[in-house]
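**Student:** Build me a model:
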Amino acid sequence: MRLINIAYEHLEKERSNSPEDSFVRSSVTYEEAGIQKTFYVLYPAIFATRAREEGIWTADSPVDEVVALNLLKSYTGRKRLYISDESEYLLALKEADLSNLLEIVQQVKVNGSYHV
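**Tutor:** Here you go, the predicted structure:
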């Protein structure tokens, strides 16, 4: 598997009464067996704040960069994942090798890809 792109975006409201601005979509694009795929994870933006408050995420870069990458192996074959449970989100980060995830993100940014 070759990772091609790792990104995130804070969703913007389409309507004035929409709650979309309080969500983040994290994504990882990868190539597997010659086929390019993208895995998206959608979750409330407050979860990232909680990860910092609890000391789980201490890096200078946004935690949103590593969320989809962290969950990719657990949800192989899926295109989308919605996380509505804060404890599920935080547990996934607590169990992750965050320094390794940051290194992978940096490699993708610098080299344009990373082979897993």
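
**Student:** contacts, neighbours, all on C-alpha from now
**Tutor:** Fine.

**Student:** What is the burial count for F47?
**Tutor:** When counting by other C-alpha atoms under 10 Å, one arrives at 21 neighbours for F47.

**Student:** same check, this time on the one 10 residues further on
**Tutor:** The number of residues packed around W57, counting by other C-alpha under 10 Å, is 19.

**Student:** Ok, the one 5 residues further on next?
**Tutor:** A total of 14 residues lie near P62 under the criterion other C-alpha under 10 Å.

**Student:** likewise L91?
**Tutor:** So L91, with other C-alpha under 10 Å, has 12 neighbours.

**Student:** Show me how far the helix or strand that contains it is from its chain's centre.
**Tutor:** Element membership for L91 (DSSP states H and E) is helix 86-94. Distance, stretch centre to chain centre, for helix 86-94: 12 Å (C-alpha atoms, centre = their mean, to the nearest Å).

**Student:** Please give the structure of this sequence too, so both can be compared:
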Amino acid sequence: MLIKECVGYELEKEKSNTSEDFFNRSEVTFVEDGEVRTLHVLYLRFFDEFIHEFTPYQKGPVWSQGDIEVTFKDIVALVCLINNPGLRQRKRLYINSKVEFASYFQNIDYNKLPEILLTVKEKGQFELRSPLEYIQKT
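**Tutor:** You can find the predicted model right below:
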């Protein structure tokens, strides 16, 4: 699988009676079997306040190197895809449970994760041979 882009952003209200401003969207675009796909993960923005509970990060940006900054929103969809490769077949994932959200961050090898994101930001792609390489062995 070739990871092409990892990006996240805060949704903004389009109309006064909608609730978009309570959500973040994280996207990972990848190529598999010659097909370009994007997994869109929509989650409650409130979960960002608890990243220290299920990741080693305290707040954003989670990494920076030179002029490259990676935010928590940038990694959510990638982490979901790594922890559940079955999501490659899906276009969207909606998470409104803190327990479910936290479960995607369990067993991720956070020492190896920057390699993916920094390579994507610098070179425009990263070859992910096996998601298991980014899962901690327990």
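
**Student:** what's the average distance of the helix holding L91 of the first structure to the second structure?
**Tutor:** Helix 86-94 of the first structure, aligned to the second structure and superposed, deviates on average by 1.5 Å (mean C-alpha distance after the TM-score superposition for the first structure).

**Student:** What is the corresponding segment of the second structure for that helix?
**Tutor:** Taking TM-score structural alignment as the measure, the second structure aligns residues 98-106 with helix 86-94 of the first structure.

**Student:** Can you tell me what sits against that stretch?
**Tutor:** Identification of contacts with stretch 98-106 of the second structure by C-alpha atoms under 8 Å, 6 or more residues apart in numbering yields 47, 54-55, 79-80, 83-84, 95.

**Student:** Likewise for stretch 53-72 of the second structure?
**Tutor:** Stretch 53-72 of the second structure is contacted from outside by 8, 48, 51-52, 102, 105-106, 110, 114, 117-118, 121, using C-alpha under 8 Å, 6+ apart.

**Student:** R15 of the first structure: what secondary structure?
**Tutor:** Assigned with DSSP: H, G, I helix; E, B strand; the rest coil, R15 of the first structure falls in the coil class.

**Student:** And it, how close does it get to G112 of the first structure?
**Tutor:** According to C-alpha to C-alpha, to the nearest Å, R15 of the first structure stands 35 Å off from G112 of the first structure.

**Student:** who's more crowded, the two?
**Tutor:** Neighbours were counted for R15 of the first structure and for G112 using other C-alpha under 10 Å; G112 has more, 13 against 8.

**Student:** Give me the aligned partner of V66 of the first structure over in the second structure.
**Tutor:** In the second structure, the residue paired with V66 of the first structure is I75, using TM-score structural alignment.

**Student:** what's the average distance of the longest helix seen in the first structure to the second structure?
**Tutor:** Assignment by DSSP state H gives helix 98-111 as the longest helix of the first structure. Mean deviation of helix 98-111 of the first structure relative to the second structure after superposition (mean C-alpha distance after the TM-score superposition for the first structure): 1.2 Å.

**Student:** Fine, thanks again, bye for now.
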